[in-house]
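Chemist: Here is my input, please return the structure:
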Amino acid sequence: MGIRSMTGFGRAEGRVGPYDVVVEAKSVNHRFLEVSVRLPRDWSFAEVAVRDRVRGQLQRGRVDIAVSLAGTGAAAGQVYVDWALVDALVEADQTLCHKLGVPFDPRSARQWLTFPGAVSVRPAALSEEEAVSSLGDLVNAAIDKLVAMREREGGDLARACAGYLEDVAAHLRAIRQRAPASVAAYRASLLARVSELGISVDDARLAQEVALFADRVAIDEELVRLEAHVQAMRSDLERAEPVGRRLDFLVQEMHREVNTIASKSQDAEISRHVVEMKALIEKLREQAQNVE
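Modeler: The predicted structure follows:
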């Protein structure tokens, strides 16, 4: 198992006491782990347990957990009729018919069941301990599916990053090969300029100037560090534990080293490789931001 992305979705259905329940889990990029939980009314007692289940399986990302009841009505509770209210309404109906001199139709009495407060559905009895346990199992099932999706996307991210790293390494090899030639090119340019001006320059003075230039444009240390960062990122892409923050750090350090090479180098070919590496490292940064 390799890296995971921070984007995923999972869904689970099951019973929690007398209720049919659906749990949906969604996650997107976030610097830290942020968990949002939406529960049915009167189920707030389960929020802490749900959050703990999520934190037990995920380390980064904004995670939204939505718990909803699949059914309503008598199946989800007990029907309660306020017969005293209904009886009073029917009696009032009979009295009104008598005053108006019209016959009372007993069949019309059913209409009073629709009167506000006459009929209600009371929630079915639910043990909090049973609810927390059963709901926690459904949350785990939804998170398992979310994690499976994050692992599949993580595989895609790892392959993309590996390709970008291979390209960065190729540019590094080209720069390392070109670096000595850039000093020789500077020496040749300096000699040509001296010849053009028709002046004589002491060989020792010329050698000193070339040595100073070579020291100013030396990028060996930057290349070594950049190569180490590339290798470290390759290793991290194979790890099972969350490495998103490490990848963020490595990308920042790679940017730093490439910018230093850009500021030191005065060679057009090296500058071209630097531009290409900057573009590749930016792509790595975009991918790393979605790694858990």
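
Chemist: rest of the way, CA atoms for contacts and neighbours
Modeler: Will do.

Chemist: quick one: the helix or strand residue 94 falls within to chain centroid distance?
Modeler: Here residue 94 sits within helix 83-100, counting by DSSP states H and E. Centroid displacement of helix 83-100 relative to its chain, using CA atoms, centre = their mean, to the nearest Å, is 62 Å.

Chemist: And for stretch 177-197?
Modeler: For stretch 177-197, the distance between its averaged C-alpha position and the chain's averaged C-alpha position is 51 Å (CA atoms, centre = their mean).

Chemist: tell me the contacts of residue 212?
Modeler: Residue 212 makes no contacts at all, as judged by CA atoms under 8 Å, 6 or more residues apart in numbering.

Chemist: so after the helix or strand in which it is found, what's the next helix or strand?
Modeler: Element membership of residue 212 [criterion: DSSP H and E] is helix 203-216. Helices and strands here follow DSSP H and E; after helix 203-216, the next one along the chain is helix 220-236.

Chemist: what residues does that following helix touch?
Modeler: Counting contacts by CA under 8 Å, 6+ apart, the residues outside helix 220-236 that touch it are 162, 165, 168-169, 172, 176, 243, 246-247, 250, 253-254, 257-258, 260-261.

Chemist: Let's see this one next, to set against the first:
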Amino acid sequence: MIRSMTAFAGAESETEFGNLSIELRSVNHRYLELSPRLPDDLRSFEPQLRETLTARLSRGKVDVNIRLKSAATRSASLDLDEALLDRLAEKARVLGSRFPAMNVDFTSLLNWPGVLCEPSADTEGLHAAAANLLEQALAAFIAAREREGERLAGFLNDRLKGIEEIVSSVREHLPEVRKAARARLDQRLAEIKQPVDPGRIEQEIVLQLQRMDVDEELDRLASHIAEARQSLDTSEAVGRRLDFLMQEFNREANTLGSKAADPRTTKAAVELKVLIEQMREQVQNLE
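Modeler: Presented below is the predicted three-dimensional model:
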């Protein structure tokens, strides 16, 4: 199933480390560009995060926002380094006689490096919790991309059907176009007063008809339609391939228009360009 590059998903969980939440949001981009925003406690989780996303996504600018609201019990912990406090108290006693006006309040003392002991963080456990939640968010994110991709595939298949109908219509009236073109050439040649070599006349008629012949363009359009449909049925990332196909579609439509010897063919070339441009705009959204 093809995927869109535009999607949003998130996941949230209450863990022993606090409330953990992950949001994934992506927009169109030529390549895969990851922009993670992680809390300080999860900075070292970034390589694992990038590896996980790179293995599952191919294209798109993906913003990853991870939030961790620490548990109250952890933030309320006030374990103190008693030995350090004793050394600071001794220094304060020694310096007290030299600086009688010196005054140290309790809050300032707690801010002294090392006085307030932070509980040792379970980095491995926190990373495991983040990895588990990332898998949940990523599964929802990919599902959202696939739903949007399915909608886009329906849109593109409708346009392919329209192109196929135009190609079929041009094929149907092609014999009539050739007959009318031959009649016009015969009429012009009949208006020539001077005698002309019949062999040369036939050769010129063949050349003129070849210049107006669009069978090759119609065949290539049919081939592009088949390839586009095959691409839409695959589970691989097909955005770049379809983008290239749109260029090929447009090239054939332009050639068809330049060779048009009938108003119906000219109109068909214009209608083809409209459908191809509609497809090209939506193909830009595919992974």
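
Chemist: re earlier: on average, how far is the helix holding residue 212 of the first structure from the matching bit in the second structure?
Modeler: Its match in the second structure and helix 203-216 of the first structure itself, once the structures are fitted together, sit a mean 2.3 Å apart by mean CA distance after the TM-score superposition for the first structure.

Chemist: What residues sit buried inside that helix?
Modeler: Neighbour-count burial for helix 203-216 of the first structure, with 16 or more other CA atoms under 10 Å as criterion, is recorded at 210, 214.

Chemist: again, but for stretch 250-266 of the second structure
Modeler: Judged by neighbour count (16+ other CA under 10 Å), stretch 250-266 of the second structure contains these buried residues: 250, 252, 253, 254, 256, 257, 259, 260, 261, 262, 265, 266.

Chemist: Now for the fifth one: which residues touch it?
Modeler: Yep, that's residue 256 of the second structure we're talking about. Taking CA under 8 Å, 6+ apart as the criterion, residue 256 of the second structure is in contact with 214, 217, 265, 266, 269.

Chemist: Pretty sure residue 127 of the second structure sits against residue 45.
Modeler: Yes: the pair residue 127 of the second structure and residue 45 passes the contact test of CA atoms under 8 Å, sitting 6.3 Å apart.

Chemist: Just give me which of the contacts of residue 256 of the second structure are shared by the first structure.
Modeler: Among the contacts of residue 256 of the second structure, the ones whose aligned partners also stay in contact in the first structure (both residues aligned by TM-score structural alignment, their matches' CA atoms under 8 Å) are 214, 217, 269.

Chemist: picking that back up, now, the buried residues of stretch 250-266 of the second structure that are in strands?
Modeler: Taking DSSP state E as the definition of strands, these contribute nothing to them.

Chemist: Helix or strand next in line after the helix holding residue 94 of the first structure, which one?
Modeler: Towards the C-terminus, the helix or strand next in line after helix 83-100 of the first structure, according to DSSP H and E, is strand 119-123.

Chemist: For that next one, which outside residues touch it?
Modeler: By CA under 8 Å, 6+ apart, the surrounding residues in contact with strand 119-123 of the first structure are 73, 74, 76, 77, 78, 79, 80, 81, 82, 113.

Chemist: what's the answer for stretch 170-188 of the first structure, then?
Modeler: For stretch 170-188 of the first structure, with CA under 8 Å, 6+ apart as the criterion, the contacting residues are 210, 213-214, 219-220, 223, 227, 267, 269-270, 273-274, 276-277.

Chemist: how about the strands in the stretch 51-200 of the first structure?
Modeler: Counting by DSSP state E, counting those that start in this stretch, the stretch 51-200 of the first structure has these strands, from start to end: 61-69, 77-81, 119-123.

Chemist: could you dump those strands to a markdown table with distance to residue 31 of the first structure?
Modeler: As requested, the strands of the stretch 51-200 of the first structure are exported to a markdown table (distance: least, CA to CA, whole Å):
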| stretch | distance to residue 31 of the first structure |
| --- | --- |
| strand 61-69 | 7 |
| strand 77-81 | 42 |
| strand 119-123 | 40 |
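
Chemist: got those strands as TSV, with distance to residue 188 of the first structure and mean neighbour count columns?
Modeler: Formatted as TSV, these follow (distance: least, CA to CA, whole Å; neighbours: other CA atoms under 10 Å):
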stretch	distance to residue 188 of the first structure	mean neighbour count
strand 61-69	56	20
strand 77-81	91	14
strand 119-123	90	16
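
Chemist: what's the matching range in the second structure for stretch 256-273 of the first structure?
Modeler: Taking TM-score structural alignment as the measure, the second structure aligns residues 251-268 with stretch 256-273 of the first structure.

Chemist: and residue 11 of the second structure, what is it in contact with?
Modeler: For residue 11 of the second structure, the residues meeting the contact criterion (CA under 8 Å, 6+ apart) are 21, 22, 23, 133, 134, 136, 137.

Chemist: In the first structure, which of those residues still touch?
Modeler: Among the contacts of residue 11 of the second structure, the contacts conserved in the first structure (both residues aligned by TM-score structural alignment, their matches' CA under 8 Å) are 21, 22, 23, 133, 134, 136, 137.

Chemist: aligned partner of the last one in the first structure?
Modeler: It refers to residue 137 of the second structure. When the two structures are superposed using TM-score structural alignment, residue 137 of the second structure falls opposite residue 142 in the first structure.

Chemist: if we can go back for a sec, and of the contacts of residue 256 of the second structure, the nearest to residue 153 of the second structure?
Modeler: When the contacts of residue 256 of the second structure are compared for distance to residue 153 of the second structure (CA to CA), residue 269 comes out closest, at 23.4 Å.

Chemist: quick one: the helix or strand hosting that closest one to the first structure mean distance?
Modeler: Secondary structure assignment for residue 269 of the second structure, by DSSP H and E: helix 263-283. Helix 263-283 of the second structure, aligned to the first structure and superposed, deviates on average by 0.9 Å (mean CA distance after the TM-score superposition for the first structure).
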